[in-house]
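> have a look; sequence and predicted model below, questions after that.
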Amino acid sequence: MDQAATDKNTRQRLMQTILDLGGRAFNPEAADASQAQAQRDFDDFIQSTKTFGLIAALNILLRPGHAPPWLRPKLMGALALIPLRADGVRATLEFVFAVHPSSTVQVSEAAVPQKKGANITHEALAMASNLVSSPPASVTPEAWYPAISPQLLRLLDGGEGQELMKVASYIIGFGILGRKVSGAPGTAGWKCLAEPMLNTIRPPAKGHGNGASYDNDDIIDLSKEKVLVNNDFLATALRRLHALIISHPNPGLSKRLLCPLLLPLWTLSSWPNPQGPLNEQICAPATELLRIYLKLAASYHTLSMLVRNLDYVGGQDKQTPEWVFKETSQYSLQIIETRHLMGDSNGECYRASLQELDRRIPTLLELITSTFSDADISTVFSELLQKWLESSRSVKAGDIIIKQESNEQDPMVQLAETKILQAMMERFPENLASQPKHILSLASQVLVSSGDTPEDDEATAVALSLLNMAITAPGFQKSKVDPQVLKSIEASLEKLSKSPNPEVSQTATNLNLLLKYRDEIDSLANDSNTTTTAPTDRQIEDRKTYNLAISYIAQADSPPPVRSEGLNLISNLISSHSPILDIPGILVLMSSLMRDSEDYINLRVIKIFTILASNHPKSVTKELLDHYVDAKETEPVDSRLRFGEALLQVVERLGETFTGEVAQQVGDALLAVASRRGHRPKTERRQAKEARLREMKNREAEKQWDGPVPTLFEDDDENDEDMSAEEKARNEILAKIVEGWESKRGTEDVRVRASALSVLASAIETNVAGLGPTLVSTAVDLCVSILQIEKEMEKGILRRAAVLLVMSFVRTLDRAKQQRKRLGFGLTAQEVIARTMGYVAATDDDGLVRQHASDLIESLENWNMAGLVGQEQDEGQFGGGGGGLTRLAGLDVDPVRSVDVSRGGSGSGGGLRPRIEEIE
């Protein structure tokens, strides 16, 4: 206790010193001559004070009544500049995580001081991100981001722990680079956080990126290679980029960061035989980043870029690269500057060799297999084949090429494309045949342009191979082919069947017969009583998209951006009402994802449930109720609460359509969960088993210690500077409450019961008529019973939910009355409810329960007062509106007649003037 008192006195002296120095420096009544020096003293003291202690002191002083009003802006300004310190970012993060109300949620965390670690919640993370990523008004972005970026990148390295690495990636990805004002290219945030990583992996054409190493000697030795980026800087940039990409689900930012690095990442991922640190630190991260980008930006444009740059080794211009990647003898990699000397003006010594091209082709095909869809593969194949055919036709024309035009393609690129075409035809025949329209159209163009002597044409052999691939593919139907294309192919095959070349003629004859009788062969192979309908183009594309999305989601090693993209694909298919969707399968998949602890997955899944509920309300609500009720007792509490949140949003999404069988099933299930009579035998057996194991371990420990087992952190709890007697008592109460939430003796968990009442209250406000009078009356009776019987301290959240449900019912009835809707039932047993609420408001141990009960009593009084006001039934009065004050019970007041008399009419009382009576 002495140490705690000493630390408290130290903090008090610090706050008093700040107040004294601030008073002399900024007091409006102080002399101007002495304020300049006093302000310097104040600034010097603030700068010399330790960061974490200063944050705590300033936060206390900024509370109402602790500092003069004229000093508060200065203290707020000093607090806003804390992140600019060398350790300011981490101190700010730790302070927010320690004091945020949502940071303590577990039993151990409720009773253990925050210096042993805080629970980083999404709310606390969002607040910390706003404090760090947004510069105050007194600091420009050009001064703010250069000061905090080294601290964030240091945390991103992971040396301070995985949790802080995720926090740093969230702040960088969402708080800074995720916003247009600070994350667009050219802004201060982009220059300080994105460019150092990007320019290290791909140095710009003029000037060099951050982290590059240079020769500082005035004399340049031309015999030595100039190192632009050494191995350590390159590995650091890749590690930071990898951590930033995989730590948060932001597909848009991932594509923006990885798009400029497509070619360098390709070179590093296809590096020949990387060993040891070279593979672990450089090649493996580069490969994973490349896969992520290809999955997010899977298109034939991206694949064409890789094919055209299969021989890329570095530089902004691969024809004359100003830098290249080079491996050293120590299994490390460097970026070196090329020397364009005599005889090397085109940088030919840095170009990939033919053997290197052959080695890179299998790597590219493996990437294609794992990341691209069949449609993308077929499209890029058609594009490459079209280019190859055009080049081969131009060469065969017999023209003498005097000089290569500047716009002609690089011969190395042509060779690479030819090799890729051959490899794709050998490895992906089924994938290429998935787009028969493109294949047949291309083959038709080739055969038509072959001329009168096509038998010697190399392109003709390729066209015949394509025809064979398309015609023999499963699911091919002649009736689906364009008649003009089919007619052209048949005429070309008829001509080729008469060719003197026996191989060409035999192949053309066989293909012509197969094309002619293909539909008849399929009809004979199938049962004569069954008919098959070929899928439409949309169904084919949707099926490929669906399979791609499932692969993105289901793969265990999918990083967050890829999983997020998969969920987006599923959501788009649902929104477009795709006919290929397997609704039961999607529901099972989404339910399995709800067990994930990642917030971005849960929120996306809940959104998908709400979209599905519009067209499949019964299936969606049944799936959610099965997991929420958890009759088999297999779901953890957190997972059940997430299903409850999904059910809540589905009910709100259904709105007026929440009625009938769906509403009845939901209401019955929620009442069963919220009831105090629920019993869970498996949970009871599990709890008994855990209690026996704990008792056994305690007995064994007591034998080892020869007495009671000491508490390891007992002294720390007593001596902690933030643990006063009041705070200790409060933490003990919180620990008991949180411990009591868990079900005991097989009863339902209190948190789940409170959740069920909250969902039911929302259902009542959404469509009380859909639930019906029986369900609503039972729910109100249940809430009254909970308030009367379950008075335990840990049941406070349950009693809060009970009062709010009754309040929701009263509010719904009042809204229906205002809208003149007839529900067929109303609020009964008002006296019992009012009496119960009055007792609760006076005696309950929970402050929020008392407040809610008082509010409900006031609502009931207003409801009763509104019942005294009669409603004018004559539709002719005031234009048929029938609204407004008409008559009050106990008073002879008729404002309608008063208006008639004032206008000179006789009124309903034969011209009598209105009379006002005073009563006590």
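Alright, I've got the coordinates.
> contacts and neighbour counts: CA atoms only from here.
Fine.
> how about the strands in the protein?
226-229, 323-327, 333-337 (DSSP state E).
> for the first one, the distance to its chain's centre please.
Strand 226-229 has its average C-alpha position 39 Å from the chain's average C-alpha position, going by CA atoms, centre = their mean, to the nearest Å.
> give me the residues contacting it.
For strand 226-229, the surrounding residues in contact (CA atoms under 8 Å, 6 or more residues apart in numbering) are T200, H208, G211, A212, S213, Y214, D215, Q334, I335, I336, E337, T338.
> was I right to think the first one contacts F233?
Right, T200. Yes. The pair formed by T200 and F233 meets the contact definition of CA atoms under 8 Å, at 7.2 Å.
> name the residues contacting each of those two.
G211, A212.
> so between the two, which is more surrounded?
T200 (24 against 19; other CA atoms under 10 Å).
> second structure follows, compare the two:
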Amino acid sequence: MEPAKKENQPPLVDNILRLGTLAFDPKLPEESRQQNQEEFNALLNRYHNQTISEKSANFFQHEKLSTHASLEPLGSARSRRATGGNEKRSGISHEALSAISKLLSSPPLGMAPEKWFSGIASQLFSLLQGEGEPEMEKAAAFVIGFGILGRKQYGAPGMPGWGAFVEPIMRCIDPASVENTSWQTPSKEEILTLGSPKILVQPTELAKALRNLSTLLTSHPHPSLSKRLLRPILLPLWSLASWPQDTEAIENMFRKPAREMLKILIQLSPSGKDSLAKNGQTSSTDILSIILQNLTFTGRSESDKKYWRYITNKDGGIQIQEQNPDEINSTDRKLDLAVIDNATDKFISFMGLFENTPDFNVEISILFMALCSKWLFRKEPRERETVLTRLESKEDDIGKFESRLIEAKVMQKMMIAFPDKLVNDSNQVLDLVRQVLLDFTASDRVGRDGDDAVSVALSLLNIVLTSPNFRGGQENTNLESIQSSLTAISQMNHQDITTTARNLLLLLKFRATVDKSETTPSTTRTDQQLEERKSYSLALSYLTATDSPPPVRVQGLELISTLIRSNNSILDIPALLVLFSSVLQDEDEYIYLRAIQSFIQLSQRHPRAVTKDLIERYVDSNEDCDLDQRLRLGEALLQVIQNNPLSFTGETAQSVSKGLLFIASRRGYRPKTEKEQQRALKTKQKENAEAEEAWDGDIPQIFDDEINDETKILSEIVSGWESNRGSEDVRIRASALSILGEAMEANIAGLSSNVVAKAIDTSIHILTLELSPSTAIIRRSAILLIMHFVKALDTARSEGKKLGFGFVGQSLADVSRILGYVEETDTDRLVRQHARDVVEGLGAWEMNSLVPSGVQQTELRELAGLQIRPGGGNVDGKMRPRIEEIE
């Protein structure tokens, strides 16, 4: 079997294995190995790295080849498309990214993962920082985020991948966040004087770490990875985002990236009232509370680690320096009101960034009510045990007074900034009132402070009970406790609050009577619908906001997916189809591929609506979409058909097939496109004329002679894809034929004989009439359509389906003859290979169709890679007449 495997390997792989083994074989003489290494390096340099990655990633698991790959500069791993030298994007496909990720995230045999990842880390970081060609940072982020950090064995904390790619970033943002941190000696740039503090991280290193982290999160927008990386450095990010110095350098290098990453973390975290938060996940309310408790954070002061703090250096940058514990615990430390004012202003401004986020009003309300509860309770509630993060002792009286002052200022500024968002629902107020009244009745203390707190609580209760939207049935537990407390207060000797308590008791009885008559069994369901509507609105805001970063947009798609899985009635299907189509225009491949998955998920509930919308947008009769978007729509349409083959029948299959055939033929005319092409041509001619006048003759072409011939040929092919007469682009025609072929194989029984005949006829005409090099891609699609048809016929025969059409008699001979001619004469190697495969497959299918389905298959069943089974057209082992439908 081994020789057969080698024969099926591409020549490139054979050469890599042969020369790679000779180049690193220790049994060979040194001179021979050096010569072979030169040939091996020349081979790798001769081909694009993208080609090597796609075709031979598995072979690089060889230890020596992997070592060579890790030593090669990753900056050369770029796709160099020959498109006349004007291509500005790297153009790396998703398949190539997956191959590269698989190659680089798997340590070679015989090499420790720590050594492997540390060897490639510097090169990947270089690309992540934008030091390669355009969009190479996305490729590096994909490899790091998906291939390495996405795998538990390498990407979990403490694992080799985490140590090589996460800890270097974290160490520069929060030196204490990395366990066993060795406090590095000062860099060469530092000038130390006797007694001066030790600089741990320079401003340039801190800015680079923030930039690397931001690029990693936005170029590989996976919500779980974002939360995993951002939560440990929550407070350092807040400190940088709220830095008091207001300069352009501080804003661009430190404050803005830190603020954007904090915003991502808030938006990805569940709401304080979300069920996910109740299950133990950190909610956005928890994050805001942690920030509020550490609003003036500037560094760590934990007993088991060295102290550090952020500080502005003489050049105006933010650096990290080691802090003296004696300074932290000094009794001479004074309260800095300017720092507190700045921090509270920044906190209010930060919350204001979420004003257009529908569900964020809940967070504002929860936070405000929590602050109110601290001031209304007569007895100080026991503080939750928290990690000491401020640069002061926990018992420090100044620290306690500072916390109370910060809370008071935040409450005051929240009432000014968000007056209509402080109370989100009545249950929050009732819960606060219940706690205040319970505290008062339990202590039974008389005093001005206690009376004032109860008076405020009773006033809040009166507002809730007199609200026309209040329904007591939703808060029965709170109301029962409140009623008991009001009964106890009404019997006390406090004239003002006693009278108020009695009046409120009467009001409660009245409301209970009214609510009882209005109560319906659907109350719980109504609450659930409200939560679902909030989730839906939140998802739409994430996807439609112009400033939503990639991880947040992915989170929006995840929220909608949850609603689709539950078949929620709140979903507006036409609006979702428009939304998903717009997301397909996203430049980030991760996001638009996720949008395609959303189309598939929605089609499982509404196959006809989704398929109809996709084919209309794919045909694009109004010319609203560009080529890339139409190709993505085609990919979505294909996957919807493949995931719902039984729905591809009847009117849906007919309309889709007709649309695909219209695109694949040469009948399509696009007047808007033609006008744009004419304008572009005139502009180009004008530029060339001006250039020729400037050069006083022909424009000199500066190309390397070795690349020029290949570049010229490929440029001619690519330029031929866009017609100057307003006809369909060759690429979209090839895409339509490919989709139709796959649809045939998915459910050929759903298509009529007329559609199938037109599809085969169109393919034959393309193979015989469109013979230029630029149309090779559509000839390949035409051949593959016939191949899919043969597979579909064989599947139908083996399953006993009677289609009423097929290749028989003269039609089979004609198709075989034409394909044989194409195999001998076509100028494209892949077209000739596909034609050869289909001819062999047709012969095998014809022979197997003569054998009853119960008889063992002939040895021709595996020809041309087709899974051909005998007995086509036969049922129960009996021969039936084969009928060919002719127009």
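Structure's in. What do you need? Note that the structure is predicted; figures quoted are calculated from it, not measured.
> that older thread, out of the strands of structure 1, which comes closest to S808 of structure 1?
strand 226-229 (65.1 Å; CA to CA).
> average offset of the closest one relative to structure 2?
Here the mean offset of strand 226-229 of structure 1 against structure 2 after fitting is 3.2 Å, by mean CA distance after the TM-score superposition for structure 1.
> I'd like the strands of structure 1 laid out as JSON lines, including mean neighbour count and distance to T49 of structure 1.
Below are the strands of structure 1 laid out as JSON lines (neighbours: other CA atoms under 10 Å; distance: least, CA to CA, whole Å):
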{"stretch": "strand 226-229", "mean neighbour count": "22", "distance to T49 of structure 1": "39"}
{"stretch": "strand 323-327", "mean neighbour count": "21", "distance to T49 of structure 1": "47"}
{"stretch": "strand 333-337", "mean neighbour count": "21", "distance to T49 of structure 1": "43"}
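> nearest to V413 of structure 1, out of these?
Across the strands of structure 1, closest to V413 of structure 1 is strand 323-327 (CA to CA), at 18.4 Å.
> between that closest one and strand 333-337, how big is the angle?
Relative orientation of strand 323-327 of structure 1 with respect to strand 333-337: 150 degrees, computed using axes from the mean of the first three to the mean of the last three CA atoms, to 10 degrees.
> picking up where we left off before, nearest to A829 of structure 1, of the contacts of strand 226-229 of structure 1?
For those, the nearest to A829 of structure 1 is T200 (74.4 Å; CA to CA).
> once you drop chain neighbours, what's closest to the closest one?
For T200 of structure 1, ignoring the flanking residues on the chain, the nearest one in space by CA to CA, 6 or more residues apart in numbering is G209 at 5.2 Å.
> point me to the residue sitting closest to the centre of structure 1.
Y600 (3.4 Å; CA atoms, centre = their mean).
> what does that one align to in structure 2?
Alignment note (TM-score structural alignment): Y600 of structure 1 maps to Y590 of structure 2.
> cool, I550 of structure 1 as well?
Checking TM-score structural alignment: I550 of structure 1 goes with L540.
> ditto for S269 of structure 1
Checking TM-score structural alignment: S269 of structure 1 goes with A241.
> so what's its match up against?
F254, R255, K256, P257, A258, R259.
> one more pass at 7 Å, please.
Neighbouring residues of A241 of structure 2 by CA atoms under 7 Å, 6 or more residues apart in numbering: F254, R255, K256, A258, R259.
> and those residues, which of them are in helices?
K256, A258, R259 (DSSP state H).
> before we move on, the earlier item: nearest to E714 of structure 1, of the contacts of strand 226-229 of structure 1?
Distances from E714 of structure 1 to the contacts of strand 226-229 of structure 1, taken as CA to CA, are shortest for G211 (47.7 Å).
> my read: the closest one touches F233, true?
Yes. Using CA atoms under 7 Å, G211 of structure 1 is in contact with F233, at 5.9 Å.
> now the counterpart of V166 of structure 2 in structure 1. Nearest residue, chain neighbours left out?
In structure 1, V166 of structure 2 lines up with A194, judged by TM-score structural alignment. Nearest residue to A194 of structure 1, sequence neighbours excluded (CA to CA, 6+ apart): L257, at 7.4 Å.
> same question for A735 of structure 1.
V107 (5.2 Å).
> contacts only, for that neighbour.
Applying CA under 7 Å, 6+ apart, the residues near V107 of structure 1 are A735, V738, E739.
> which one of those is nearest N864 of structure 1?
V738 (38.8 Å).
> before we move on, the earlier item: reformat the strands of structure 1 as CSV; add distance to A459 of structure 1.
Listed next are those as CSV, based on distance: least, CA to CA, whole Å:
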stretch, distance to A459 of structure 1
strand 226-229, 46
strand 323-327, 37
strand 333-337, 42
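> for L625 of structure 1, which of those is the nearest?
It is, among the strands of structure 1 and with distance given as CA to CA, strand 333-337, at 56.0 Å.
> and that closest one, which stretch of structure 2?
Using TM-score structural alignment, strand 333-337 of structure 1 pairs with 318-322 in structure 2.
> in JSON lines, list the contacts of A241 of structure 2 along with neighbour count.
Putting the contacts of A241 of structure 2 into JSON lines (neighbours: other CA atoms under 10 Å) gives the following:
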{"residue": "F254", "neighbour count": "25"}
{"residue": "R255", "neighbour count": "25"}
{"residue": "K256", "neighbour count": "16"}
{"residue": "A258", "neighbour count": "26"}
{"residue": "R259", "neighbour count": "19"}
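> tell me where the stretch 51-200 of structure 2 has helices.
Along the stretch 51-200 of structure 2, counting by DSSP state H, counting those that start in this stretch, helices occupy 63-71, 94-104, 113-128, 136-142, 152-155, 160-165, 167-173.
> what's the matching range in structure 1 for the shortest one?
The reference is to helix 152-155 of structure 2. Helix 152-155 of structure 2 lines up with residues 180-183 of structure 1 when matched by TM-score structural alignment.
> how far apart are that stretch and its match in structure 2?
Stretch 180-183 of structure 1 sits 2.6 Å off on average (mean CA distance after the TM-score superposition for structure 1).
> ok, and what's touching that stretch?
Outside stretch 180-183 of structure 1, the residues that touch it by CA under 7 Å, 6+ apart are I176, L177, A188, G189, W190.
> now the residues you listed in CSV, with distance to I120 of structure 1 and neighbour count?
CSV is the format used below for the contacts of stretch 180-183 of structure 1 (distance: CA to CA, whole Å; neighbours: other CA atoms under 10 Å):
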residue, distance to I120 of structure 1, neighbour count
I176, 20, 25
L177, 22, 25
A188, 28, 22
G189, 25, 29
W190, 26, 21
